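Asks: Sequence plus predicted model, see below.
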Amino acid sequence: MLKCTSCGRRYPLGEPYQRCECGEPLELELFRGAPGRGRKVWERFSQFYPFELDPEYSLGEGDTPLTKAKRLSGELGVKLYLKNETLNPTWSFKDRGTYLGIHRALQLGFKKIGTVSTGNMAASVAAYGARAGLETYVLVSSGIAEEKLKALAPYGAKVIKVRGDYGELYYRSLEIGREKGIYFINSDDPFRIEGYKSISFEIIEEVTPDYVVVPTSSGGLFRGIVKGFLELKESEIIEKLPRFVVVQAKGCSPICGAFEKKKERVERFESPRTIAHAIENPYPPSGNAVLRLLKEFNGLCVTVTDEEILKAQKELGGEGIFVQPASATGIAAIRKLVAGKIVEEGAKIVDILTGAGLKTLSSVKTAEVSECDLDSLEACFQ
């Protein structure tokens, strides 16, 4: 059954429900099980999914590295681990959710799928739609960068630029989907959430964290990670939950703004402006659900400036990992939490690195380059 994250109303799985009549997002009820054996996370944790997953639709998503950040751990006085989602097939965490979303669309008999995105999810749905042989529509904002459009070209999706309020486009797409027979695998679709919880399963196979830090836009990734840990606890695989941390850019922080004011509902963030475009959602569709989770589980919400984000991006480069600005927000937030003594010394922290830096080359400064004649090359090493 699908259950509303707010009012608790239940919906059958046989129909393409995505949001409750009360306006809040739906999700599947908690699964309980035990991990088994298998090469892929989908095999090892198959008991935690509502149906058997077909590897024919997979592009190799999941099972990403959890890397100890040696330099930053020493500097910050914590045990910092980086969950590197940049190594998914289309270079972001979105592939996990899209893999489940494709199954859902096919299960319901859809021949067409779509999404609303200007970056990571657009590429992911386009790629998996091509893999499954589905007619795919990608709705983007009219101001999308040319480099992001080029990244969509190889997959053959139908890309539509939409003028108007990007925050409202999410809701309009669901209406269009019902009218035109298109299953929109948007940011917080219930089955996309099911895909994201696999991150929690993989983390716990290697470390039991005290904190999990999640860059947050629509709120779907955060909800998925929390759901994964809840299922692990319900199944008695872990004894306690980590403390969950939402991170947003200060220039677009509707969830953190509501959290700080102790409000139960997010308000539209007017005139968003940040370099972290991947989390620049002024009216997140799962914002209220995230607020409820933060309140229930004593979570934290931290905002960071563009200056702090760019510094953190460079610091991650020092660990050998190149991420997009939105993915660097977690490191900037951890610095604030350590400085404020909110995080204790020696704490085990997992930071989710959501997407690769190659997706946002326009925001990266050109490397300093020196030139030398071949005859005098040795002098260039001084």
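Replies: Perfect, I can see it now.
Asks: Could you use CA atoms for every contact and neighbour count after this?
Replies: OK.
Asks: ok, residue 98 touching residue 126?
Replies: No. At 9.6 Å, residue 98 and residue 126 do not qualify as touching, with contact defined as Cα atoms under 8 Å.
Asks: how about the residue most central in space within the chain, what does it touch?
Replies: Residue closest to the average C-alpha location in the chain (Cα atoms, centre = their mean): residue 221, at 4.3 Å. Shown in contact with residue 221 (Cα atoms under 8 Å, 6 or more residues apart in numbering): 188, 193, 196, 214.
Asks: here's the one I want to compare it with:
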Amino acid sequence: MKKALLRCKTCGAEYGAERAPFRCACGEPLDLAWDGAGIDTNERCQSRRYAAFYPFAADEWRSLGEGGTPLVKLEALGQELGLAQLAVKNESANPTWSFKDRGTAACIAHARALGYTKVGTVSSGNMAASVAAYAAAAGMEAFILVKGNVADEKLAPIAIYGPHLLRVAGPYDALYSESLRLGAERGIYFMNSDVPFRVAGSRTIAYEIAEERGFRVPDWVIVPVSAGGNLRGIINGFEDLRRAGLTDRLPRFICAQTARVAPVAAAFAAGAARISRFPGNDTIAHAIDNPFPPSGNRVLAELRRLGGAAMTADEGEIVRAQADLARCGLFGQPASCVPLAVLRRARAAGIVAEGESAVLVMTGSGLKYTAAFAAHRLKWCDCDLAALPEHLR
């Protein structure tokens, strides 16, 4: 691995990337500081197309073909909302059906560069499957810790890759901290939700959005937020592009959360500088039900610095958004449909203006959470072959 720095945007402290500090001594998250830039337009997946943006040697990557996901224009919905252009960045097209694969690929490269043979993560589901898959591909031992309320239907798609899989009861933030402590003690690289190279992997979402739009950035990018690492990475990615002279400005960003678990949106609305623990509530958007996100304070600061916003949607609005996107051919898990529901509120409030453009980040596939079907009035018919002509009429 080439020499690179990890920098804290909060206090300015710097660390060498030749080891694995996952957080700053001040308690806030770290970001990759790397001046490389360049796009290999003959390649599709992130580890080859955007290799110059990362400090890794080619043999340190173990790609499964992550990245290169489609940016799908939604003309009818855009017109309905009075926008010049509306599109969805469909991250469900990644190898394990979520955006997590981008950050996992970068973390695996970092872990390999540092000589780790064991990796792990704490996850509500999407990241667990991603780390298990990429560890298997890299021949590394994987330790996957999932929250105690993760549904049984989500365990088999993780276990199939052969990791050590544990469902752990207890507060999610406490599990996050304990995993980092045990990882340092036992030589396990825990690539949790907002560790530096996971966030660095999310930068390629920004690169691809800009490329697809001819390097004309949209007015708004709306991202569902749990831990906050994905939004941080996307912001950093657009900053990379501007620094490299590939774009001339940044979009504005909206942090999209469910009204039932909204620590960032609540702090933003209150004008607070730091998040507070949000009461835990059940929500159909369970993939973003993090009551105390580890990157929450950093996300707040970034939104204010860049003129962004943090907004919520209620359960009915999320279900409607999932149905509307499905009728456009895009089936996202409920959490990844929150951006559309929030966009509707942002248009009604005048935050997003008529004639502007927006990109919604669909973070994961609807097949990740099939229990959500119960929230929709789905119907079908049964008939025998003899009755088929009458049914078709």
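Replies: Done, it's in. If you're wondering where the values come from, they're calculated on a predicted model, not measured in any experiment.
Asks: Out of the contacts of residue 221 of structure 1, which sit inside strands?
Replies: residue 214 (DSSP state E).
Asks: can you put the contacts of residue 221 of structure 1 in TSV and add distance to residue 60 of structure 1 and neighbour count?
Replies: Listed next are the contacts of residue 221 of structure 1 as TSV, based on distance: Cα to Cα, whole Å; neighbours: other Cα atoms under 10 Å:
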residue	distance to residue 60 of structure 1	neighbour count
188	22	25
193	18	29
196	15	28
214	23	25
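Asks: Any chance of the contacts of residue 221 of structure 1 in JSON lines with distance to residue 342 of structure 1 as columns?
Replies: Written out in JSON lines, the entries for the contacts of residue 221 of structure 1 read as follows (distance: Cα to Cα, whole Å):
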{"residue": "188", "distance to residue 342 of structure 1": "30"}
{"residue": "193", "distance to residue 342 of structure 1": "29"}
{"residue": "196", "distance to residue 342 of structure 1": "27"}
{"residue": "214", "distance to residue 342 of structure 1": "16"}
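Asks: coming back round to it: Three-state assignment for the aligned partner of the residue nearest to the centre of structure 1 in structure 2, please.
Replies: Structural alignment places residue 221 of structure 1 opposite residue 230 in structure 2 (criterion: TM-score structural alignment). Here residue 230 of structure 2 is recorded as helix under DSSP: H, G, I helix; E, B strand; the rest coil.
Asks: From residue 50 of structure 2, how far off is residue 230 of structure 2?
Replies: From residue 230 of structure 2 across to residue 50 of structure 2, the span is 17 Å (Cα to Cα, to the nearest Å).
Asks: same question, residue 25 of structure 2
Replies: 30 Å.
Asks: ok, now residue 161 of structure 2?
Replies: Taking Cα to Cα as the measure, residue 161 of structure 2 falls 27 Å from residue 50 of structure 2.
Asks: These two: who's more crowded?
Replies: The residue with the greater number of neighbours, taking residue 161 of structure 2 and residue 50 and applying other Cα atoms under 10 Å, is residue 50; the counts read 22 against 18.
Asks: Residue 40 is in contact with the more buried one, correct?
Replies: Yes. Counting by Cα under 8 Å, residue 50 of structure 2 does reach residue 40; the two are 6.6 Å apart.
Asks: Would you map the helices across structure 2?
Replies: Assigned by DSSP state H, the helices in structure 2 fall at 46-49, 75-80, 100-113, 126-138, 156-159, 172-186, 196-212, 229-243, 263-270, 296-305, 315-326, 334-348, 388-392.
Asks: Of all those helices, which one comes closest to residue 60 of structure 2?
Replies: When those are compared by Cα to Cα, helix 100-113 sits nearest residue 60 of structure 2, at 4.9 Å.
Asks: what range in structure 1 matches that closest one?
Replies: Helix 100-113 of structure 2 corresponds to residues 94-107 of structure 1 when matched by TM-score structural alignment.
Asks: any idea which of the helices of structure 2 is most buried?
Replies: Among those, the stretch with the highest mean neighbour count (mean count of other Cα atoms under 10 Å) is helix 100-113, at a mean of 27.
Asks: That one packs against which elements?
Replies: Counting by 3 or more Cα pairs under 8 Å, 6 or more residues apart in numbering; DSSP states H and E, the packing neighbours recorded for helix 100-113 of structure 2 are helix 46-49, helix 126-138, helix 196-212.
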